[in-house]
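K.L.:
Got a predicted structure plus its sequence, pasted below:
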Amino acid sequence: MTKRPSKSITAAFGLANTVPLRPDEQRATEGKESPLPAPIGQRSMLTPGVIQASQKSISDLRQERDRLKALVEQGGTGQDLDPDLIDPSPFRDRLPDDDGQEFQAFKEEFVSEGQKLPILVRVDPENPERYQTAFGHRRTRAAREAGIRVRAVVAELSDRDLAIAQGVENDGRRQRLSWIERARFAADMEAKGLKARDIRAALSVDDPELTRFRAVIGALSMEVVEKIGRAPKAGRPKWVSLGKLVADSPEAGRVVDETLAVAKVSSLSSDERLDSLIKALRLPGTSRRTDHDLDDGKGNRIGTAVFGQGTIKLSLAPKCHDFSEFLKDEMPDLIERYFSQRRAE
């Protein structure tokens, strides 16, 4: 009976242990067992490494990725798949490039020089006849458009393993994820139930950065992010600035829609679209938010009132939560006084 591979990211990289070691590595590993991989079943699953993914550091995983690449460059294993059977990762990260010429050049090189590295996929948990990509989206797309098969390593990966493999691979690419792509990736992982520690591992970020990702994605809809694009030159400050401007302005939704709807904006690069939005939201009159601390008349703070253009938001201390009921009862009289005052003016 064939042994099933463990559901570990290490399984995806276990074959990398067959790459010849450097002399210093050989001395460090003398006398230690180094299990060789073996294809398993029709899908050529890979054997697991000795250490489970949950015990491995991101540095370890990067080294395993590099070993996998080195092995394949030396003629490593894999199997040819129909790219039409391969779907994207369930965790979205990359947004479309501003210029399709770069991908066209990549595709031409892919076809003319052949596939140098395999993609990493898993069997779709919902459909055993299809696959999902951990990394290699561009290679899969190039093969699909060229009408050729794509060489792939198939491994059993949990959602966590797939996300970490995807994050590690992205971190090692020449064209890394832009800041907003990383925020989008984090939001997708969180929406699908991954724990914060796994999201941090996949993206190599700390808690403050994860909090900033949440704040910006929370202020902007995913639709707006996709309309702006990946903005490769824009780092955290611009996106955080945009998030705050949107959160602080009651008119933000209208301004964003109107700015992005202008025909000439679509011809701009994603970085220029981002700059256009920030500029539009900073125009005088766009944001009229004022914050007021509330106290009980004796100097004791009981909450905050945020007044915007057409909006009011109250945040009250726990001991004053019943004030909302009081305000609701008083609202008819307040509205009557308001209109009486306006009629008298």
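P.N.:
Ah, there it is. Keep in mind that this is a model prediction, so the values were computed, not measured. Numbering: from 1, shown residues only.

K.L.:
When you work out contacts or count neighbours from here on, use the C-alpha atoms and nothing else.
P.N.:
OK.

K.L.:
which residues does Asp198 contact?
P.N.:
Arg160, Ile164 (C-alpha atoms under 8 Å, 6 or more residues apart in numbering).

K.L.:
ok, now the one 4 residues further on?
P.N.:
Ala202 sits next to Ala163, Ile164, Ala165, Gln166, Gly167, Val168 when contact means C-alpha under 8 Å, 6+ apart.

K.L.:
Next, work out how far apart Glu156 and Thr133 are.
P.N.:
Here the criterion is C-alpha to C-alpha, to the nearest Å. By it, Glu156 lies 12 Å from Thr133.

K.L.:
shared neighbours of the two, anything?
P.N.:
Arg122.

K.L.:
got the residue ranges for the helices in the stretch 201-345 of the chain?
P.N.:
Listed in chain order, the helices of the stretch 201-345 of the chain (DSSP state H, counting those that start in this stretch) span 207-219, 222-228, 236-248, 252-261, 270-281, 323-344.

K.L.:
closest one to Pro88 among those helices?
P.N.:
Shortest distance between Pro88 and the helices of the stretch 201-345 of the chain, using C-alpha to C-alpha, is found for helix 222-228: 16.7 Å.

K.L.:
Show the buried residues in the contacts of Ala202.
P.N.:
Among the contacts of Ala202, those that count as buried by neighbour count (16 or more other C-alpha atoms under 10 Å) are Ala163, Ile164, Ala165, Gln166, Gly167, Val168.

K.L.:
give me the element the second one is part of.
P.N.:
In this assignment (DSSP states H and E), Ile164 forms part of helix 159-172.

K.L.:
what distance separates that helix from the centre of its chain?
P.N.:
11 Å (C-alpha atoms, centre = their mean, to the nearest Å).

K.L.:
And the contacts of that helix?
P.N.:
8-9, 53, 58, 61-62, 65, 91, 134-135, 176-177, 189, 194, 198-199, 201-203.

K.L.:
For the helix or strand just after that helix, give me every contacting residue.
P.N.:
Beyond helix 159-172 in the direction of the C-terminus, DSSP H and E gives the next helix or strand as helix 179-191. In this structure, residues lying in contact with helix 179-191 by C-alpha under 8 Å, 6+ apart are 91-95, 163, 196, 199, 203, 210, 213-214, 216-217, 222, 225, 230-232, 234-236, 239.

K.L.:
Take this one as well and set it beside the first:
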Amino acid sequence: MARKDLISFSSDEDGEIQGDPNKSDRPLAGITPNRRSSSPVGGIAKTLGSLSSQMDRASELERQLLEGQKVVELDPSQIDDSFVRDRLEADPEVERDFVQQIDEHGQLVPILVRPNPAQKGRMQVAFGHRRLRAARSLNRKVKAVVRELNDEQLVVLQGQENSARTNLSYIERALFAARLEDQKFKRNVIISALKVDRAAVSKMIKLIRELPVELIVAIGAAPGTGRRKWMELAELAKLVDWKPLREMLSADNIAVLTSDERFEFVLRSAKKAIKPKKPKMVVQHVEHVPVTIRSTKSGTTFTVNGAKAPGFDEFLKAQLNSLYADYMKERGE
């Protein structure tokens, strides 16, 4: 199914939301960027532009989706989360700040929900999960627009709204892609939801299949960590027992670190846990001579059987200078 059949707003050839030159520049109360590391992020995150551009796109996306729709107030207890989770556990401090802003300024931007197809009389959120959590925390009703959406439309809107508003980290996007595939969505739907090409989606899903999800969850979103670093960890996880690494993350002094710091801790620990391979050794026995020769890339050892040839070792020592001179002479040196 083509993307234009999944969603009601127009798109250009690259899949970006068409902007409205007359759109409002109103601020979005309660919408603030996460407090994330200033370190470079992965390649996908870098392509999404500045924060102000993201918020503009998010505002325009929501304006097009919600314009002309009736805004109603719903009891948060009657709204279920999306059937596909797109984020790892949120930073508690960021969540508290978000709830405080909603409490002080109110909810100016409604969330988008649909009638829950699995349970009559209940709703299911398409986007606005953080605003929904804030309303639950504040024990107040949430402003929402209700639309009929099928599963494909919901996940595409969910993914695109997240990309436009606050970037998911690389590993969150990869998990979202893998979860969509687990839900039997076709690749073209996953591509539309994440707004990346087919090759990028394949790499995301491959990573999740190779790296233990329990370890990913324990590390967290790691917004400053891109694909190459995660692929490096996935390769190391094949060589070491990752369960002790997972257990180490629960230690008090590690749990308080940022998710990017936890990632680096796991990466360093995995590298240290790799046992160096013993050099391959070739053992030779010389016929009629009580000597065993052991050879590796780094050198050769001659072992004399003292029981069979007592004193032969001392004889060889005495002949070493003469033997080495013959060796050098043969080499022309």
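P.N.:
Sure, I can see it. As the structure is a prediction and not an experimental result, all values here were calculated from the model.

K.L.:
who's in contact with the counterpart of Leu138 of the second structure in the first structure?
P.N.:
Taking TM-score structural alignment, the alignment pairs Leu138 of the second structure with Ala146 from the first structure. Ala146 of the first structure makes contact with Val111, according to C-alpha under 8 Å, 6+ apart.

K.L.:
Distance-wise, check Ala146 of the first structure relative to Ser89 of the first structure.
P.N.:
21 Å.

K.L.:
any idea how far the aligned residue in the first structure for Asp182 of the second structure lies from Phe307 of the first structure?
P.N.:
Using TM-score structural alignment as the criterion, the counterpart of Asp182 of the second structure in the first structure is Ala191. In this view, Ala191 of the first structure and Phe307 of the first structure are 31 Å apart by C-alpha to C-alpha.

K.L.:
do Phe323 of the first structure as well
P.N.:
Going from Phe323 of the first structure to Phe307 of the first structure by C-alpha to C-alpha gives 18 Å.

K.L.:
likewise Ser59 of the first structure?
P.N.:
Counting by C-alpha to C-alpha, the separation of Ser59 of the first structure from Phe307 of the first structure is 48 Å.

K.L.:
Show me which of the two is the more surrounded one.
P.N.:
Counted by other C-alpha atoms under 10 Å, Ser59 of the first structure and Phe307 do not tie: Phe307 has more neighbours, with 17 against 11.

K.L.:
Ser287 is in contact with that one, correct?
P.N.:
No - applying C-alpha atoms under 8 Å as the test, Phe307 of the first structure and Ser287 come out as separate, 10.6 Å apart.

K.L.:
and Thr304 of the first structure, what does it touch?
P.N.:
Contacts of Thr304 of the first structure by C-alpha under 8 Å, 6+ apart are Asp291, His292, Asp293, Leu294, Leu314, Ser315, Leu316.

K.L.:
which residues does the first one contact?
P.N.:
Yep, that's Asp291 of the first structure we're talking about. Thr304, Ala305, Val306, Phe307.

K.L.:
List the ones among these that fall in strands.
P.N.:
The strands in this structure, assigned by DSSP state E, contain Thr304, Ala305, Val306, Phe307 from the contacts of Asp291 of the first structure.

K.L.:
which one of the residues you listed is nearest Ser267 of the first structure?
P.N.:
Taking C-alpha to C-alpha as the measure, Ser267 of the first structure lies nearest Phe307 of these, at 36.5 Å.

K.L.:
The second structure: which residue goes with the closest one?
P.N.:
In the second structure, no position corresponding to Phe307 of the first structure is assigned, as judged by TM-score structural alignment.

K.L.:
where's Phe307 of the first structure relative to Pro208 of the first structure, distance?
P.N.:
Distance, Phe307 of the first structure to Pro208 of the first structure, using C-alpha to C-alpha: 28 Å.

K.L.:
cool, Val153 of the first structure as well?
P.N.:
35 Å.

K.L.:
Equivalent analysis for Gly147 of the first structure, please.
P.N.:
As judged by C-alpha to C-alpha, Gly147 of the first structure and Pro208 of the first structure stand 45 Å apart.

K.L.:
quick one, which of the two is more surrounded?
P.N.:
Gly147 (13 against 9).

K.L.:
Enumerate every residue touching that one.
P.N.:
For Gly147 of the first structure, no contacting residues are found, by C-alpha under 8 Å, 6+ apart.

K.L.:
Same question for Leu245 of the first structure.
P.N.:
Ala252, Ile278, Leu281, Arg282, Ser287.

K.L.:
Neighbour-wise, give me the winner out of these.
P.N.:
Once you tally neighbours by other C-alpha under 10 Å, Leu281 ends up highest among these, having 22 neighbours.

K.L.:
just checking, that one touches Ser287?
P.N.:
Yes - with contact defined as C-alpha under 8 Å, Leu281 of the first structure and Ser287 form a contacting pair (7.3 Å).

K.L.:
Can I get the buried ones among the contacts of Ala202 of the first structure in CSV including distance to Glu73 of the first structure?
P.N.:
Supplementary listing: those in CSV, determined by distance: C-alpha to C-alpha, whole Å:
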residue, distance to Glu73 of the first structure
Ala163, 24
Ile164, 23
Ala165, 19
Gln166, 20
Gly167, 22
Val168, 19
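
K.L.:
circling back: save the contacts of Asp291 of the first structure as a markdown table, and put in distance to Arg139 of the first structure too.
P.N.:
Rendered in a markdown table, the data for the contacts of Asp291 of the first structure read as follows (distance: C-alpha to C-alpha, whole Å):
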| residue | distance to Arg139 of the first structure |
| --- | --- |
| Thr304 | 53 |
| Ala305 | 53 |
| Val306 | 50 |
| Phe307 | 51 |
